[in-house]
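**Q** coordinates for the following, if possible.
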Amino acid sequence: MQLQLIRHPQPVLDKRTCYGRSDIAVAPETLAQSVAQLLPQLQALPRDWPLVSSPLQRCATLAGALAKSLEKPGPRLDARLQEMDFGHWELRLWDDIPWAEVEGWNADLPGYAPGGGETLCAVAQRMWQAFTDLLAEPSKGVIVVCHAGSIRMLHACAAWRTEQGISTQPDEAAFADIALHAVALRSEIPYARPITLDVNVR
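**A** Just a heads-up that it's a prediction; the model follows:
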């Protein structure tokens, strides 16, 4: 099974701002440019590969435009693919978030809920559920439009599955391991570029 993971285009927002679950738009010209650069690579994929997307508009708008250009059914929206919820940190400048709260998260990355939102363990759990459903698709691949944090978490789910065996189901401690693995993936996730994730389903 191959997952083609695509991060949404750059949204209309200052990069110094904390945003996760907030529903941020993409400028029309940025969307058009993203579709144009993605189409040549996606047109080479088998036509039966479904298109699945986070419902947040920065993803769903791109996925809808790609579906139309590729003459596919509209994308299936999966709320589990959304970015992490940062609670009252959302849409605040990172520099305005109290340092004590940031340090609290650094001290317990898997279990601390930044801004009273989601813990990374909770994100790992819902992303694992989305991941297993993607692998259950009858096609040999899926195009997934989501977020940088979601892409890192899907890679972490795949790595844990490879290490532990395809029939093993994670427990609470395992979700903490998956979360920490995702945090350790420091490489930049580019906007609107496909990233291939190969997963052995047997």
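**Q** please make it C-alpha for all contacts and neighbour counts, starting now.
**A** Noted.
**Q** which residues does the most centrally placed residue in the chain contact?
**A** Of all residues in the chain, the one closest to the mean position by Cα atoms, centre = their mean is Ser150, 2.3 Å from it. Under the criterion of Cα atoms under 8 Å, 6 or more residues apart in numbering, the contact list for Ser150 reads 81-83, 127.
**Q** farthest pair within those residues?
**A** Glu83 and Met127 (9.9 Å; Cα to Cα).
**Q** give the buried residues for stretch 169-178.
**A** Residues of stretch 169-178 classed as buried under the neighbour-count rule (16 or more other Cα atoms under 10 Å) are 170, 174-178.
**Q** cool, stretch 102-122 as well?
**A** Per 16+ other Cα under 10 Å, stretch 102-122 contains these buried residues: 105, 109-110, 112-115, 117-122.
**Q** could you also give me the structure for this second sequence? I'd like to compare it with the first:
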Amino acid sequence: MNLHLIRHPQPLLDKTYCYGSSDVAVAAETLALCCERLTAQLLPLRPGLAICSSPLQRCSDLALALAQALGVESIALDTGLQEMHFGSWELCAWDDIAWAEVEAWNRDLAHHAPGGGETLVEVAQRVWEVFDELRRGDDAHCIVVCHGGSIRMLRACAAWQAEHGAGATPDAAGLEAIALRAAADRRDIGFGELMALEILSVPALAA
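**A** From the prediction side, this is the model:
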């Protein structure tokens, strides 16, 4: 199966703020330009194409626009694709978050919950569930509109699967390895960027 991962367009709130699971909007003109560019890239995939998206509007608005432009009848919204929940850090300026709190997270990236929100292992668990559903699907191509953190986690899931076999399912140690691999993925992912990810399909009967 081929996943076509798209990070949402640039939201109205800039990167000096923490806005993981917060539902931040995208300007209409930014959304339209991003959709137009991506449609041209994705048109060859139109027959039999599926679209899955984070329900947060900076993703779902783009997914809906792409579905209309590509003639896809419906999209799937999955909360498992949402960006990490940063608890009390949400919508705070990064400069206003106590450095001691950031350092506590740096010391235990996998298991510390920044702002009392989610841990990376918890994010890995829910993203793996989405990944597992996708790899058991019948579609040859699927557009996935989500967030930078979700994309890194999906790539980490695919890398773990490639190492352990198509039918493998991660235990607690596996989820920690996926979380840490995603955290170590330092590649900058641009707003509205499209990237391909090939994953090993698993027959539904193997579930």
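**Q** tm score of chain vs chain?
**A** For these two chains in superposition, a TM-score of 0.98 is obtained (TM-score structural alignment, normalised by the length of the first structure); 202 aligned residues with a Cα RMSD of 0.9 Å.
**Q** circling back to that earlier point, from the buried residues of stretch 102-122 of the first structure, which is closest to Arg92 of the first structure?
**A** Within those, distances to Arg92 of the first structure taken as Cα to Cα reach their minimum at Gly115, with 10.5 Å.
**Q** my guess is that closest one meets Gly87, correct?
**A** Yes - with the criterion set as Cα atoms under 8 Å, Gly115 of the first structure and Gly87 qualify as a contacting pair; they are 4.4 Å apart.
**Q** and the equivalent of Ile51 of the second structure over in the first structure, what does it touch?
**A** Superposed on the first structure with TM-score structural alignment, Ile51 of the second structure falls opposite Leu51. Contact criterion Cα under 8 Å, 6+ apart gives 63, 67, 72, 74-76, 142-145 as the residues in contact with Leu51 of the first structure.
**Q** give me the buried subset of these.
**A** For the contacts of Leu51 of the first structure, burial is judged from neighbour counts taken by 16+ other Cα under 10 Å, and it is met by 63, 67, 74-76, 142-145.
**Q** what's the average distance of the host helix or strand of Leu31 of the second structure to the first structure?
**A** Secondary structure from DSSP states H and E places Leu31 of the second structure in helix 28-42. Helix 28-42 of the second structure: mean distance to aligned residues in the first structure after superposition is 0.6 Å, counting by mean Cα distance after the TM-score superposition for the first structure.
**Q** mean deviation of the very next helix or strand once past that helix from the first structure?
**A** Once helix 28-42 of the second structure ends, the next helix or strand along the chain (criterion: DSSP H and E) is strand 50-53. The superposed strand 50-53 of the second structure is, by mean Cα distance after the TM-score superposition for the first structure, a mean 0.5 Å from where its aligned residues fall in the first structure.
**Q** now the angle between helix 28-42 and whichever helix or strand comes after strand 50-53 of the second structure, please.
**A** Proceeding C-terminally, strand 50-53 of the second structure gives way to helix 57-70 as the next helix or strand, assigned by DSSP H and E. Taking axes from the mean of the first three to the mean of the last three Cα atoms, to 10 degrees, one finds that helix 57-70 of the second structure is oriented at 50 degrees with respect to helix 28-42.
**Q** packing partners for the next helix-or-strand element following helix 57-70 of the second structure?
**A** Towards the C-terminus, the helix or strand next in line after helix 57-70 of the second structure, according to DSSP H and E, is strand 76-77. Strand 76-77 of the second structure is packed against strand 50-53, with contacts defined by 3 or more Cα pairs under 8 Å, 6 or more residues apart in numbering; DSSP states H and E.
**Q** what about the counterpart of Ser187 of the first structure in the second structure, neighbour count?
**A** The criterion is TM-score structural alignment: under it, Ser187 of the first structure has Arg187 as its aligned partner in the second structure. Close neighbours of Arg187 of the second structure, defined as other Cα atoms under 10 Å, add up to 8.
**Q** report the secondary structure state of Arg187 of the second structure.
**A** The assignment at Arg187 of the second structure comes out as coil when based on DSSP: H, G, I helix; E, B strand; the rest coil.
**Q** cool, Val144 of the first structure as well?
**A** Classification of Val144 of the first structure by three-state DSSP places it in strand.
**Q** residue contacts, it?
**A** By Cα under 8 Å, 6+ apart, the contact list for Val144 of the first structure reads 3-6, 51-53.
**Q** repeat for Trp89 of the first structure
**A** By Cα under 8 Å, 6+ apart, the contact list for Trp89 of the first structure reads 18-19, 97, 114-115.
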